[in-house]
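Enquirer: Requesting a structural model of the entry that follows:
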Amino acid sequence: MNKSDEQEPVRDAPGRGPGSRATREKLMAAAAELISEVGWGRVTTRAVAERAGLPLGSVSYHFRGKQELLVEACTNAFSDAVPFEDFAAVAGVSDLIDLIGAQLGHELETTPTLTRLMFEAMREAERDEMLRERLGTMINGYRQAVVQAVRADQQQHVIPATVSAEGVATLVTALGDGLLLHALLDPGTRVTDTLDALRTLLGLPSGSRP
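Expert: From the prediction side, this is the model:
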């Protein structure tokens, strides 16, 4: 490994102002692409800068080393692909299941760059505590938004109040991730049927089919 490639001097945080957002976005987008293409451990700052069309020094100017860049790139890509506002805006669990179905359909119909990025991040999170905490915080945020949707259904007596709202929220969000994994490994996985089965188990009306 070229020592100058990975150990550029790092500029302090005060040097990163609002005007640098576009540059940071370019670097994070390039890093996310490279993680999904070559794997987390094989990404270099030089390759990121080249992909972004920026000088190598821009990486160390905006990020405290390669690992911070990759962590930021990963979490930024996830939040862009699955906007928190979409989850927070659902009126109930049935709408949430429709949202999950639509997102799964989009990911399965396109080149799953985001999925490869997710797998790389999961592996890296076993070794990197910062990444694990960032992803855990993000997942918890989405889950808490789902909890509110479950409680709204409970107030309308759609879902029994005796069922844990946190438990239902965890079940629904984990099912979405698990279904994506199954469908990628086994194209014969019947995603829509699975989501309909979840609705039946929760006592919800049949939803719209993607």
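Enquirer: switch to C-alpha atoms for all contacts and neighbour counts from now on
Expert: Fine.
Enquirer: quick one, what contacts the one residue sitting closest to the centre of the chain?
Expert: With distances taken as C-alpha atoms, centre = their mean, residue 78 lies nearest the centre of the chain, 3.0 Å away. Contacts were defined as C-alpha atoms under 8 Å, 6 or more residues apart in numbering; by that measure residue 78 touches residue 114.
Enquirer: same deal with residue 173?
Expert: Taking C-alpha under 8 Å, 6+ apart, we find residue 173 in contact with residue 143.
Enquirer: hmm, 10 Å instead?
Expert: 96, 97, 100, 139, 142, 143, 146 (C-alpha atoms under 10 Å, 6 or more residues apart in numbering).
Enquirer: Among those, name the ones in helices.
Expert: 96, 97, 100, 139, 142, 143, 146 (DSSP state H).
Enquirer: Which two among these are spaced furthest apart?
Expert: The widest separation within the ones in helices among the contacts of residue 173, taken as C-alpha to C-alpha, falls between 97 and 139 and amounts to 16.6 Å.
Enquirer: neighbour-wise, which of these two wins?
Expert: residue 97 (23 against 14; other C-alpha atoms under 10 Å).
Enquirer: For the comparison step, fold the sequence that follows:
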Amino acid sequence: MVSPAAERGRAVRERLLHAAAELIPERGWTAVSTRILAERAGVTPSVVHYHFPSLPSLLNEAATGEMRKMLAGLNELLETTRSPGDAIETMLASVEQYTGADAASLLFVEAYLASTRDDALRERIAELVAEFRQRFGGWLERHGVPAPLETAAVLAACVDGLLLHRGLGLQANDPSAVLRRLLSTAPEEERQCEQ
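Expert: Sure thing, here's the model as predicted:
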């Protein structure tokens, strides 16, 4: 049984993480201060440092926690998908809600940018992406896709790139058809190269 004090502490910690995930896209990573974060979460600034060793560690956890949720949802969707072509459709459909200017997109862009200056954050994001690529590569392998890990890496990078382009107001014409074509012609091209 969890004590009431432990439950309150967990709730405060979650409020702080939620507040950070809201503030990062609203203000930008470097503009989130302990005071602003505490105000948003409805606590005193000292409570922030009681629950987290530093403001950067709190921001890192908030951003990577949101990334983990998004990737977990994508993994669940892939498990209900029947073919590699359908997997592309599923991946693209799952990110359709992200415009590049929405809060989640901005949070991820801010985190990627901050990771260029923060080794711990970069390692955490890299671990999340590597785990997703590994799971997706395993799924592709079970579905007979050649070079499944390499294919997973490129497809994941394509989806990330498409999202970044959306933030610039650039749209790709039917990316699903292009990615399906790449996925379906890869074995044929390999056979032609071998002859």
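Enquirer: returning to that earlier point: top of the ones in helices among the contacts of residue 173 of structure 1 by neighbour count?
Expert: In those, the most neighbours by other C-alpha under 10 Å go to residue 146, 27 neighbours.
Enquirer: From residue 83 of structure 1, how far off is that one?
Expert: From residue 146 of structure 1 across to residue 83 of structure 1, the span is 13 Å (C-alpha to C-alpha, to the nearest Å).
Enquirer: Now do the strands for structure 1: every range, in order, please.
Expert: For structure 1, strands defined by DSSP state E do not occur.
Enquirer: Once you drop chain neighbours, what's closest to the counterpart of residue 183 of structure 2 in structure 1?
Expert: Counting by TM-score structural alignment, residue 183 of structure 2 corresponds to residue 202 in structure 1. Excluding its sequence neighbours, the residue lying closest to residue 202 of structure 1 (C-alpha to C-alpha, 6 or more residues apart in numbering) is residue 159, at 6.7 Å.
Enquirer: who's in contact with the one you found?
Expert: Residue 159 of structure 1 is in contact with 92, 93, 150, 151, 152, 153, 165, 168, 202, 203, 204, counting by C-alpha under 10 Å, 6+ apart.
Enquirer: Equivalent analysis for residue 204 of structure 1, please.
Expert: Going by C-alpha under 10 Å, 6+ apart, residue 204 of structure 1 touches 92, 93, 94, 153, 158, 159, 196, 197, 198.
Enquirer: Is it possible to mark the buried ones in these?
Expert: 92, 93, 94, 153, 158, 159, 196, 198 (16 or more other C-alpha atoms under 10 Å).
Enquirer: Put together CSV for those, with distance to residue 5 of structure 1 on each row.
Expert: As requested, those are exported to CSV (distance: C-alpha to C-alpha, whole Å):
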residue, distance to residue 5 of structure 1
92, 49
93, 48
94, 50
153, 54
158, 57
159, 55
196, 51
198, 50
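Enquirer: Closest one to residue 68 of structure 1 out of these, please.
Expert: Distances from residue 68 of structure 1 to these, taken as C-alpha to C-alpha, are shortest for residue 93 (35.3 Å).
Enquirer: counterpart of the closest one in structure 2?
Expert: In structure 2, residue 93 of structure 1 lands on residue 84 (TM-score structural alignment).
Enquirer: wait, that match sits on residue 176?
Expert: No. In this structure, residue 84 of structure 2 is not within contact of residue 176 by C-alpha atoms under 10 Å, at 11.4 Å.
Enquirer: what's the overlap in contacts for the two?
Expert: residue 90.
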